[in-house]
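Undergrad: Structure for the following, please:
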Amino acid sequence: MKTLKTNWNTPRKTAVTAGVLYLLTFVSIPTISLYHALHQPDYILTPGSDTSAIIGGLLEIIVALSCVASAIALYPVLKKQNESLALALVASRVLEASTIFIAVAFILAAVSLHQQAAKQADPSSHTLIILYDRAFLLGQSFMPAINDALLGYLLYRSRLVPRTLSMIGIIGVFPLLAGYLAIVFGIVSRDSIWAGLSAILVALFELALGIYLIAKGFIKSSMK
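TA: All right, here's what the predicted structure looks like:
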């Protein structure tokens, strides 16, 4: 009985750890309002506090680290289904985290210009914010679609969680990619309601997955 208990404890702890990490990827939601001032055309030339922007950057760093950690936490379990795809998920999450770090670097560079020389700064420094928006689209619109396509497929095949949950992630990839392309080609704006709607299924999948893993763990019959 002791051996059985030990064998179950490890997958359970893995599930809870991965679930918590997936929920942590939602901590950057407030950046929508925290970065509001940065997107104003006269931000660099207007005196004011940069606290909200710095907090937003720190939240995004937490998200980036959680992205990598969640994939690493799931790797030992998912590799039993398909080691190559499980490794691809880790690589994809690392790439996503890298783009987030680059985006945060643009934000903090803009903050530094604002702090050091607001009155003398070149208005073209707002280009940093534009670069952030593009890095954000790549890291938090395009890459999540790749991540969830891999994760959804691996979870669907392994039956570690209910297949209905896995299908939400797989199906959600298509509207997210469509929304990303629509923004890139200028069909809709990044802050439009259509852009937000395109990400709903992927957000629902990751939120539900995090909650499920914490509350239920992996399906026991699939761990054999």
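Undergrad: Please count neighbours and contacts with C-alpha atoms only from this point.
TA: Noted.
Undergrad: Burial check on the nearest residue to Phe101 once chain neighbours are set aside, number of neighbours?
TA: Leaving aside its sequence neighbours, Phe101 sits nearest to Ile61 (Cα to Cα, 6 or more residues apart in numbering; 6.6 Å). Ile61 has 20 neighbours, counted by other Cα atoms under 10 Å.
Undergrad: mind checking which helix or strand Ile61 is in?
TA: helix 51-78 (DSSP states H and E).
Undergrad: tell me the angle the following helix or strand past that helix makes with helix 51-78.
TA: The C-terminal neighbour of helix 51-78 among helices and strands, as given by DSSP H and E, is helix 83-117. Between helix 83-117 and helix 51-78, the angle formed by their directions is 170 degrees, by axes from the mean of the first three to the mean of the last three Cα atoms, to 10 degrees.
Undergrad: how many degrees apart are the helix or strand that helix 83-117 is followed by and helix 83-117 in direction?
TA: Following helix 83-117 in sequence order, the next helix or strand is helix 127-137 (DSSP H and E). Inter-element angle recorded for helix 127-137 and helix 83-117: 160 degrees (by the same axes, to 10 degrees).
Undergrad: Show which residues not belonging to the helix or strand following helix 127-137 make contact with it.
TA: Following helix 127-137 in sequence order, the next helix or strand is helix 143-158 (DSSP H and E). Applying Cα atoms under 8 Å, 6 or more residues apart in numbering, the contact partners of helix 143-158 are 78, 81-82, 85-86, 88-89, 92-93, 95-96, 161-163, 166-170, 172-174, 176-177, 202, 222.
Undergrad: Give me the neighbour count for Ala117.
TA: Here the count is done by other Cα under 10 Å, and Ala117 has 13 residues near it.
Undergrad: mind checking how far it is from Pro47?
TA: 9 Å (Cα to Cα, to the nearest Å).
Undergrad: Kindly report the same for Ala121.
TA: 11 Å.
Undergrad: Give me the common contacts of those two.
TA: With contacts defined as Cα under 8 Å, 6+ apart, the residues shared by Ala121 and Pro47 are His114.
Undergrad: please give me the structure for this one as well, since I'd like to look at both together:
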Amino acid sequence: MSTNQAARITGVLFILAAVSSIVGLLLYGPILNGDDYLKQGSEHGNQIVLGAVMELILVVSAVGTATTMFPLLRKYNETIALWHVCFRFLEAVVITIGIVGVLSLLTLGREFAAGGALDAASYRAAGTLMHGVHDWTFLLGPNFMLGINTMMYSYVFYRSRLLPRFIPILGMTGAALVFVAAMLEMFGVFPQVSAWGAILSLPVFANEMTLAVWLLARGFDKSALASLSLSKRKSEALAG
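TA: Just a heads-up that it's a prediction; the model follows:
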């Protein structure tokens, strides 16, 4: 794959990840919101499944960005490139666990509706547990792990000058803020879905969209790529 192809694919995947994550969360509405979520979830089963499909697209997109950026990141620092791939895969795994939790909640809702709401307390106890699985994976994946991943690739882009420096600066700022947001949410300072959570997450979203548009329109800086390739060859020659 050429560098230009990798840049375009990475840009498309970032946009796809952002759109699918937002659409998926909106489609999950009936089963995640309100007191009557078991009944509402069963009545909107296809919508919930479609939301899960959107999140699976998010998972594929996240893994895709890691693999398309790896050859470029490793030219600057192979260790950071490997860390980025591993943590991005871990983010994808955590999100997948959340998807399983939501689909399990849908199954529970269908059983609840079919049983005529008998033993409602037990169903709601199980539903609360599955809600917790989704909430914690939503916090650890798209917030905690995302902050680590974004910091890694933004740092490499900043040092290597593969992109204009305002983009990785925005990326590192957004990564730090979304990581802080995740920590504050973990300790209950404010809830996951809140004004503060949205404010602290906005810069990392702006970074991903800015990065995606730049990669689609301009790609990576050719002189920086040439410099990285030359440095890589010199390092390999010295190592050999």
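Undergrad: Spit out the contact partners of the residue nearest the centre of the second structure.
TA: When the second structure is reduced to its mean C-alpha position, the nearest residue by Cα atoms, centre = their mean turns out to be Pro142, at 4.2 Å. Applying Cα under 8 Å, 6+ apart to Pro142 of the second structure gives the contacts 91, 95.
Undergrad: Aligned against the first structure, show me the partner of it.
TA: By TM-score structural alignment, Pro142 of the second structure lines up with Gln140 in the first structure.
Undergrad: quick one: its match and Ala199 of the first structure, what's the gap?
TA: Counting by Cα to Cα, the gap from Gln140 of the first structure to Ala199 of the first structure is 10 Å.
Undergrad: any residues in contact with both of these two?
TA: By Cα under 8 Å, 6+ apart, no residue touches both Gln140 of the first structure and Ala199.
Undergrad: what do we get in the second structure for Arg12 of the first structure?
TA: Under the alignment (TM-score structural alignment), Arg12 of the first structure pairs with Asn4 in the second structure.
Undergrad: so is the nearest residue to that match once chain neighbours are set aside in a helix, a strand, or just coil?
TA: Excluding the flanking residues, the one nearest Asn4 of the second structure by Cα to Cα, 6+ apart is Gly219, at 6.1 Å. What DSSP: H, G, I helix; E, B strand; the rest coil gives for Gly219 of the second structure is coil.
Undergrad: contacting residues around the residue mapped onto Gly219 of the second structure from the first structure?
TA: Correspondence of Gly219 of the second structure to the first structure, assessed by TM-score structural alignment: Gly217. For Gly217 of the first structure, the contact set (Cα under 8 Å, 6+ apart) comprises 11-12, 15-16.
Undergrad: Ok, Leu65 of the first structure next?
TA: Leu65 of the first structure is in contact with Ala97, counting by Cα under 8 Å, 6+ apart.
Undergrad: Show me what it aligns to in the second structure.
TA: Correspondence of Leu65 of the first structure to the second structure, assessed by TM-score structural alignment: Val60.
Undergrad: Quick check: the gap between that match and Met1 of the second structure.
TA: In terms of Cα to Cα, Val60 of the second structure sits 19 Å off from Met1 of the second structure.
Undergrad: go on, Leu238 of the second structure?
TA: For Leu238 of the second structure, the distance to Met1 of the second structure - Cα to Cα - is 27 Å.
Undergrad: Likewise for Leu72 of the second structure?
TA: 12 Å.
Undergrad: Which one of these two is surrounded by more residues?
TA: Shown here are Leu72 of the second structure and Met1; by other Cα under 10 Å, Leu72 has more neighbours (24 against 7).
Undergrad: In this structure Leu87 of the first structure contacts Lys80, no?
TA: No - counting by Cα atoms under 8 Å, Leu87 of the first structure stays clear of Lys80, with 11.2 Å between them.
Undergrad: and these two? which has more neighbours close in?
TA: Using other Cα under 10 Å, the more surrounded residue of Leu87 of the first structure and Lys80 is Leu87, with 18 against 13.
Undergrad: which residue lines up with that one in the second structure?
TA: Under TM-score structural alignment, Leu87 of the first structure pairs with Leu82 in the second structure.
Undergrad: burial count for Met143 of the first structure?
TA: For Met143 of the first structure, the count of nearby residues is 22 (other Cα under 10 Å).
Undergrad: That should have said Ala18 of the first structure, apologies.
TA: When counting by other Cα under 10 Å, one arrives at 26 neighbours for Ala18 of the first structure.
Undergrad: Once you drop chain neighbours, what's closest to it?
TA: Nearest one to Ala18 of the first structure, counting by Cα to Cα, 6+ apart, is Ser70 at 5.1 Å.
Undergrad: Kindly report the same for Thr31 of the first structure.
TA: Nearest to Thr31 of the first structure is Gly56, by Cα to Cα, 6+ apart, at 5.1 Å.
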